[in-house]
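Enquirer: everything below, folded, please.
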Amino acid sequence: MDNSRRLGPAMGLSAGQCQLLMSLLLLLTRVQPGTGVAAPEHIHYVPQLSKDTLAGRLTQSTFTLEQPLGQFNSHNISDVDTIWLVVALSNATQSFTAPQTNQDIPAPASFSQRGYYLTMGASRALYQGSQASSQLRVLRVGNDTHCQLTKPGCNHPLPGPGPYRVKFLVMNEKGPVAETDWSNDTRLQQAQELPAVRGPQSPGTVVIIAILSVLLALLLTALLAVLIYTCFNSCRSTSLSGPEKTESVRRYTTHLTFSTPAEGSS
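Expert: Below is the predicted model:
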């Protein structure tokens, strides 16, 4: 005898009414408290960092995840549903609220206010297969430096060291369908400052610095002397020319005057 037949006589309800009551109870167990919206199906899967020794597995703005292969085979998930990756700060996971429509999907531009955003939307056809495949299949979070921060799904580089946590969220046009567990904390690499040299310098170092300083001074003096000598010789060998003055020379012709003897009259 099922539960509806047991509850029927006890509550004075008919079999049909009990069946309806049980259906309502099952529906209420999937409704999120205070929202009136059915809660998404829970998938028991924890996103993992890539186990392969990849270059750039963890950087100052990206990290690499294993693809969740074979995790979205539930009958509630269809091939047209979008599987999003939720990226959140560790202290913002408790306040995360799944968007109810595609228009409500948070973009990276709101990350500083919300503490989370959705990125890398894909269909479950991308995640079919098994981890035993020889093909390397990973997801690199924060790998797109050219996408717009205001565009939903933008995989922009992460703004700080974290720590971050991620999970996968399946959505259709009606809202969230299924979701996985949150990952463990992931901290990105941080730039390290070079240690400063402290303490007095050794006597040998001081002697070497002094010798190099003297040699440098001698070299500069020699170069200056060569420069002065070259300029001096160049100035002496250059002839200075001025404007030519044209003079006119007058020539005088000397006319000799001869006196003619007077002719005598006879």
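
Enquirer: hey, let's count contacts and neighbours off CA atoms from now on
Expert: OK.

Enquirer: show me the strands in the stretch 151-266 of the chain, by range?
Expert: 164-172, 175-179 (DSSP state E, counting those that start in this stretch).

Enquirer: angle of the first one against strand 175-179?
Expert: To tie it back to what came earlier, the one meant is strand 164-172. In terms of direction (axes from the mean of the first three to the mean of the last three CA atoms, to 10 degrees), strand 164-172 departs from strand 175-179 by 130 degrees.

Enquirer: now the second one, please; I'll put the structures next to each other:
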Amino acid sequence: MSSGASYFRVGAQVVCEETNCYRVLPIGSTVRVKYVLVDSNSKTIRSETSWCPTSMSWSSIDEFIGKRSGGMVVITVISSCLLAVLLLLLGAVLLLDGFKYVLINPANKTVVAESVWSNNITLYSFVSLDYIPEILPYEASGRVTSSTIVLGQPLCYFNTLTQLKCSQSTCQVWAAIASGPGVNNFDIDKLEPVQIVSASPYPMAFSSQTNRMYFVTKLGRPKDFPCDQLPGIKYFRVGAAGNCTSTNCNGVLPPDSTVRVKYILIDPVSRGVVSESKWSYPISLTSMKSWSSIDEWIGKRSGGMVVITVISSCLLAVLLLLLGAVLLLDCLGSFRRGHDITT
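Expert: The predicted structure is shown next:
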């Protein structure tokens, strides 16, 4: 007899096609099992055990709270009370304009010393929109290059928002451009009590992986991007400012990189984010190819390119022949005219 528990798992063969394999049981079913002794020649049962008691399925479990143990009920009640207290404290903190420390005399319960009031506590909250910035849908050249991308403008993104700290004429529309971990870095920085417009300056944003890997640049105000349909193609080119050096300039993107963009609305007073769109889908920039890597062998040309080259060469040959014929006829005419004068 071997040590340890010996067992037989019914349904151990997940996928089987034989007649008598022990495949998985129906989900939520109730089954009973017995062992039988079968004659291998006649295939008849020679002996058998009794059926086992009914097995309980997961769907038959009574979830009534009265069936719980006393310890389970106590733990549930304590956890609920702690969660309620935590929510109350969080609500109280959100209502505070500031705080100060005081020293109280325990005998007469009077304040004997106190600090000054803290500065007003600024709570950073914002409205998330369902808009997703997209590459310009028109078939225009240069929509995605090795250092720039062309997106549709945030038309009507922030024009219907109300109860903001800034108005349609004072709020500022910016674009956040991130690569790799810059997406998570921006989402973290926007919640911190820092000025998001200077948290990751452009010149150093992509210089190394240890930097924040994102930058923000200003587009205008919500009234500059109305909901009315305007004539012409409205677009925003990321990287239009070239190799600039200011903190929030719209500089070129890192070569061979994949970037994502979102439009954000910033309060000019607190310099915090009050609304934002979703991140765009990843956009891969085109890769630059060295001219020396281009294979000029004619076998790599397409059939149309070969036909155009042959026709151009034939036309050039005909043109040269006609030019030669004209020059020859002109020379012969001059010779004949000179011969007639001498005679």
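
Enquirer: of the strands of the stretch 151-266 of the first structure, which is nearest residue 74 of the first structure?
Expert: Judged by CA to CA, the one of the strands of the stretch 151-266 of the first structure that comes nearest to residue 74 of the first structure is strand 175-179, at 9.0 Å.

Enquirer: the helices in the stretch 151-300 of the second structure, which residues?
Expert: 182-189, 202-205 (DSSP state H, counting those that start in this stretch).

Enquirer: which one of the ones you listed lies nearest to residue 324 of the second structure?
Expert: Of the helices of the stretch 151-300 of the second structure, nearest to residue 324 of the second structure by CA to CA is helix 202-205, at 61.7 Å.

Enquirer: save the helices of the stretch 151-300 of the second structure as TSV, and put in distance to residue 213 of the second structure and mean neighbour count too.
Expert: As requested, the helices of the stretch 151-300 of the second structure are exported to TSV (distance: least, CA to CA, whole Å; neighbours: other CA atoms under 10 Å):
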stretch	distance to residue 213 of the second structure	mean neighbour count
helix 182-189	4	16
helix 202-205	5	20
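
Enquirer: which of the strands of the stretch 151-266 of the first structure sits most buried?
Expert: The highest mean neighbour count among the strands of the stretch 151-266 of the first structure, using mean count of other CA atoms under 10 Å, belongs to strand 164-172: a mean of 23.

Enquirer: who touches that strand?
Expert: 46-47, 77, 80-90, 93, 176-187 (CA atoms under 8 Å, 6 or more residues apart in numbering).

Enquirer: next: stretch 216-226 of the second structure.
Expert: 153-159, 168-177, 197, 200-202, 248-250.

Enquirer: thinking again about what came up before, weed out the non-buried ones from the contacts of strand 164-172 of the first structure.
Expert: By neighbour count, with 16 or more other CA atoms under 10 Å, these hold 47, 77, 81-90, 93, 176-184, 186-187 as buried.

Enquirer: endpoint to endpoint, stretch 205-212 of the second structure covers what distance?
Expert: 6 Å (CA to CA, to the nearest Å).

Enquirer: and stretch 141-151 of the first structure, by the same measure?
Expert: With CA to CA, one end of stretch 141-151 of the first structure sits 16 Å from the other.

Enquirer: give the buried residues for that stretch.
Expert: By 16+ other CA under 10 Å, the buried positions in stretch 141-151 of the first structure come out as 141-143, 149.

Enquirer: quick one: which of the residues you listed sit in strands?
Expert: residue 141 (DSSP state E).

Enquirer: now render the buried residues of stretch 141-151 of the first structure as a markdown table, adding distance to residue 3 of the first structure.
Expert: As requested, these are exported to a markdown table (distance: CA to CA, whole Å):
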| residue | distance to residue 3 of the first structure |
| --- | --- |
| 141 | 48 |
| 142 | 51 |
| 143 | 53 |
| 149 | 53 |
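
Enquirer: how close does residue 100 of the first structure sit to residue 85 of the first structure?
Expert: Applying CA to CA to residue 100 of the first structure and residue 85 of the first structure gives a distance of 15 Å.

Enquirer: residue 51 of the first structure too?
Expert: Counting by CA to CA - residue 51 of the first structure and residue 85 of the first structure are separated by 19 Å.

Enquirer: cool, and residue 11 of the first structure?
Expert: Distance from residue 11 of the first structure to residue 85 of the first structure, by CA to CA: 47 Å.

Enquirer: and if you look at residue 205 of the first structure?
Expert: Distance of residue 205 of the first structure to residue 85 of the first structure, given as CA to CA: 57 Å.

Enquirer: if we can go back for a sec, any chance of the strands of the stretch 151-266 of the first structure in JSON lines, plus distance to residue 236 of the first structure?
Expert: JSON lines is the format used below for the strands of the stretch 151-266 of the first structure (distance: least, CA to CA, whole Å):
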{"stretch": "strand 164-172", "distance to residue 236 of the first structure": "78"}
{"stretch": "strand 175-179", "distance to residue 236 of the first structure": "92"}
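
Enquirer: tell me which of those sits nearest to residue 194 of the first structure.
Expert: Among these, the nearest to residue 194 of the first structure by CA to CA is strand 164-172 (26.8 Å).

Enquirer: starting at the chain centroid, how far to the closest one?
Expert: A distance of 21 Å separates the centroid of the chain from that of strand 164-172 of the first structure, by CA atoms, centre = their mean, to the nearest Å.

Enquirer: please name the nearest non-neighbouring residue to residue 199 of the second structure.
Expert: residue 189 (7.5 Å; CA to CA, 6 or more residues apart in numbering).

Enquirer: oh, I was asking about residue 148 of the second structure
Expert: In space, residue 148 of the second structure is closest to residue 239, 4.9 Å off (CA to CA, 6+ apart).

Enquirer: residues near residue 105 of the second structure, how many?
Expert: For residue 105 of the second structure, the count of nearby residues is 10 (other CA atoms under 10 Å).

Enquirer: that one reaches residue 112, doesn't it?
Expert: Yes: if you go by CA atoms under 8 Å, residue 105 of the second structure and residue 112 touch, sitting 6.4 Å apart.

Enquirer: could you identify the longest helix within the first structure?
Expert: Longest helix in the first structure by number of residues (criterion: DSSP state H): helix 203-237.

Enquirer: now it: which residue numbers in the second structure?
Expert: Alignment of helix 203-237 of the first structure against the second structure: no match, by TM-score structural alignment.

Enquirer: likewise for stretch 55-64 of the first structure?
Expert: Going by TM-score structural alignment, stretch 55-64 of the first structure sits over residues 141-150 in the second structure.

Enquirer: ok, the corresponding residue of the second structure for residue 42 of the first structure - contacts?
Expert: Mapped onto the second structure by TM-score structural alignment, residue 42 of the first structure lines up with residue 128. Taking CA under 8 Å, 6+ apart as the criterion, residue 128 of the second structure is in contact with 275-278.

Enquirer: done for today, thanks.
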